[in-house]
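Colleague: Pasted the sequence and its predicted model underneath.
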Amino acid sequence: MSFRTLAAAAPLALVLAACSPSAEGSDGQDAASADGATASATAEAAGAAKSVKEENDLYSFSYAYPAQVGGVPELAAHLDADAEKAKAALISESEDDRTQAEANDYPYRAHSFSKEWKVVADLPRYLSLSGEFATYSGGAHGMYGLESLVWDKQANAGMDGVALFQSAEALDEALGQKLCDALDAERAKRRGEAVPTDAGDDGTGFNSCQHVKDATVLVGSSGGGKFDRIGIWFGPYVAGPYAEGSYELNFPVDAAVIEAVKPEYREAFSAR
C-alpha cells in the first residue's frame, strides 16, 4: 500500500493501511464572501474529527483530520495552524494570479489546496499520521504529495517519520538491496518489462535505485503495540516518469532497521 515530495495531482492511497489498527487572507477580506462562494466547516470539539471545505470563484480549500487528532489538543492546534497557513498562502497566490490574468487578458483558473490526515498507527505513546495533500495553481495539472507526522503524546511534540532514525542514510543502509529490488519489481509491473540491468543512471533516476532521503517515511504497526512496518513513498518524477505515478513500498521492521533507529526511540519498535 501507500507517502513530502510533490507530483501530479491524483488521489493518493493511504500508505500502510494494512499496518494500522484501523489502516492567508491577503487584506483581511473574506474571499469566500467576496466571490459569492459557498463555504462549509464541520467539526471541532475535542476528540472529534475535523473537515473544513470552502469553494468560490477564486479558490477551493479543504483540510481534514481524524478523531484521534481531535483527542490531542496540542496536536489539533498544531494542525489547525498548518491549515490556516496553507489557506493564507492559497488566497494570496490565487489573488496574485487572478490579477496577472486580468492584466494580461488570459482566463483565470481557480486555484486549489487540499490536505487530509489519516492514521497510520495509534500506539500508546505515539500517533503516526500520513498527510495527503494536493494543489492546483492554474497549470496543465496539479501537484500532490505526502507528509509524515509522528506525534509523541508524552512529550506533546511531533516529528517527521524519518526523524525517528539516526539519519535517512542509516535507514537506507538498513533496508539495503531490498529497497532497490522492491522498487524494480514494482517498476517492472508498471512497465511490462524488467528494468535493464545495464540501464545505468541516465540523469532522470527512473532506472536507478532511489534513496530514503528523497522519500517520505511512514512508520506503521500491525497490532497497535509497537512499530513493526516501514513505508517508503516516492513521488512521481522521483523513481519514474509522471505517467507511472508514485511508488509505495512497505517493509517489515527487522534487526537492521531497529539498529538504524535512534536509541531513544528503539523501545517503540519491534522486529517481525
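Modeller: Cool, the structure landed.
Colleague: From here on, just use CA atoms for contacts and neighbour counts.
Modeller: Will do.
Colleague: which residues touch stretch 57-70?
Modeller: Defining contact as Cα atoms under 8 Å, 6 or more residues apart in numbering, one finds that stretch 57-70 is touched by 31-32, 35-37, 44-55, 75-76, 83, 87, 90-91, 94-95, 98, 109-119.
Colleague: which of those count as buried?
Modeller: Burial of those was assessed by neighbour count (16 or more other Cα atoms under 10 Å); the buried members are 31-32, 47-52, 54-55, 75-76, 83, 87, 90-91, 94-95, 98, 109-119.
Colleague: for comparison:
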Amino acid sequence: MSLPSRALIVTAAVALTLAACDRRERETAPEAAAPADQGQVTPADGAAPMTYESENRFAEVSLNLPDAVRAQPDLHARLYAEGVRELRTFTEGAQADRTEYEGDMDLPPYAKDITFVAAGETGKLISLQRNSYENTGGAHPNPAYGAVIWDKALKQFVQPAQLFRRGADLSSLDNALCEAINAARRERNPDAETIGLNPTRSGWSCPRAGSTPFVLAASSTPGKAGGLIFLIGPYQVGPYAEGGYEIAVPQSAFRSLLAPAYADEFAGQPPRTGDITDLG
C-alpha cells in the first residue's frame, strides 16, 4: 500500500472516532453575552461554560447556571466543575446498573438535571437555589433542594452555621420555621395535621433550621436581605403528593442570632413571608 493511501485511511479512522465521541457526549455553552467592553471576555466567561449536557443510552444529564455567577468567576468555576463531576458519576452509575441487569436495557435512560437559580444578593453575599431532578426508573422522580451562599470578598462558601453567632441557640428560629410550615400546609389542605419538632404518630416533623438548606430573601431595603427562604423538599414534612415548600422567614425573627460579620447584610422585610413556592 502506498504512503498516501495509508495516510488517507488513518485520517478517516481518526475522523470517525472523533464523530463517535461527539455523539456519545455533548458539552454545550450558551451563546456569548454581549460584551461590555469592546469584546473583552470576562474572567467568568473564560472560567467555565454556563451549561453542560451529556447523553447516551444509559443516562441523560444536564447542568444549568444562572447569569448571576458571571460576576463571580471563582464561584462560577467551582459550581461548574462540581456539577459536571456529579453528573459524570451519575452517568457511570447508570451504566453500571444497566450492564449488571441486562434485562432492562430497553427501558428509557436514567435522567438527572441540576439547575441553579439566582436568589437574594447583598453587598457581601450572593445566594443560589439548587434544584435537582433525578429519575432512575422508580415510582416517581426524585426532586431535591439545595442552596449556596457565597462571600464575594472572601471568595468562599458560607456554611449555614457561619451566618449565625457561634453557639447561638436557634430554637426560636426552629419554632418560627415550624409555625410557618404548618400555616403553609393548612393553606394547601385545611385538614393537614399539625406537626412539631418531634415526630408525630404519623412520622412527620418540622426540620431544624440549621439543617435545612436556605437562601437569602430579597428585601424592601435595597442591597440587603429581608430574611431567609428555607427549602423543604417533597416527602419531608408530608406525603409526596403534597409537594415541596419554600418558606420565607423575616430577618426580624432571627436578627439577634446573626454573626457580627453578616448582621449588617440584613434589613427590611421580604416581599412576602410564609410559603412562596408558587410565586415563580
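Modeller: All right, it came through fine. Given the structure is predicted, the values throughout are model-derived calculations rather than measurements.
Colleague: From Ala184 of the second structure, how far off is the closest residue to Asn198 of the second structure other than its chain neighbours?
Modeller: Counting by Cα to Cα, 6 or more residues apart in numbering, the nearest residue to Asn198 of the second structure once its immediate chain neighbours are dropped is Ser205, at 5.6 Å. Between Ser205 of the second structure and Ala184 of the second structure the computed distance is 14 Å (Cα to Cα, to the nearest Å).
Colleague: now, which of the contacts of stretch 57-70 of the first structure lie within strands?
Modeller: Judged by DSSP state E, the contacts of stretch 57-70 of the first structure include 50-55, 111-119 as members of strands.
Colleague: now, the most widely separated pair of these?
Modeller: Checked with Cα to Cα, these reach their widest spread between His111 and Val119, with 27.4 Å between them.
Colleague: since we're on Glu187 of the second structure, how many residues are nearby?
Modeller: 12 (other Cα atoms under 10 Å).
Colleague: how about it, what's its partner in the first structure?
Modeller: Per TM-score structural alignment, the equivalent position to Glu187 of the second structure in the first structure is Lys189.
Colleague: So Thr51 of the second structure is in contact with Thr28, correct?
Modeller: Yes. Contact between Thr51 of the second structure and Thr28 holds when scored by Cα atoms under 8 Å: they sit 6.1 Å apart.
Colleague: Spit out the residues that contact the two alike.
Modeller: With contacts defined as Cα under 8 Å, 6+ apart, no residue is adjacent to both Thr51 of the second structure and Thr28.
Colleague: Val150 of the first structure - how many residues pack around it?
Modeller: Other residues lying near Val150 of the first structure total 24 when counted by other Cα under 10 Å.
Colleague: Please apply the same query to Ala170 of the first structure.
Modeller: Using other Cα under 10 Å as the criterion, Ala170 of the first structure is surrounded by 17 other residues.
Colleague: what's the answer for the one 10 residues further on, then?
Modeller: Cys180 of the first structure has 15 neighbours, counted by other Cα under 10 Å.
Colleague: Apart from its chain neighbours, what residue comes closest to it?
Modeller: Nearest one to Cys180 of the first structure, counting by Cα to Cα, 6+ apart, is Cys209 at 5.1 Å.
Colleague: doesn't Ala182 make contact with that neighbour?
Modeller: No. Under the contact definition of Cα under 8 Å, Cys209 of the first structure does not touch Ala182, with a separation of 9.8 Å.
Colleague: The lengthiest helix in the first structure packs against which elements?
Modeller: Of all the segments assigned as helix in the first structure under DSSP state H, the longest by residue count is helix 73-104. Of the remaining helices and strands, those touching helix 73-104 of the first structure by 3 or more Cα pairs under 8 Å, 6 or more residues apart in numbering; DSSP states H and E are strand 59-65, helix 67-70, strand 111-122.
Colleague: and the last one with strand 59-65, angle?
Modeller: Right, the one you point to is strand 111-122 of the first structure. Computed with axes from the mean of the first three to the mean of the last three Cα atoms, to 10 degrees, the direction of strand 111-122 of the first structure lies at 10 degrees from that of strand 59-65.
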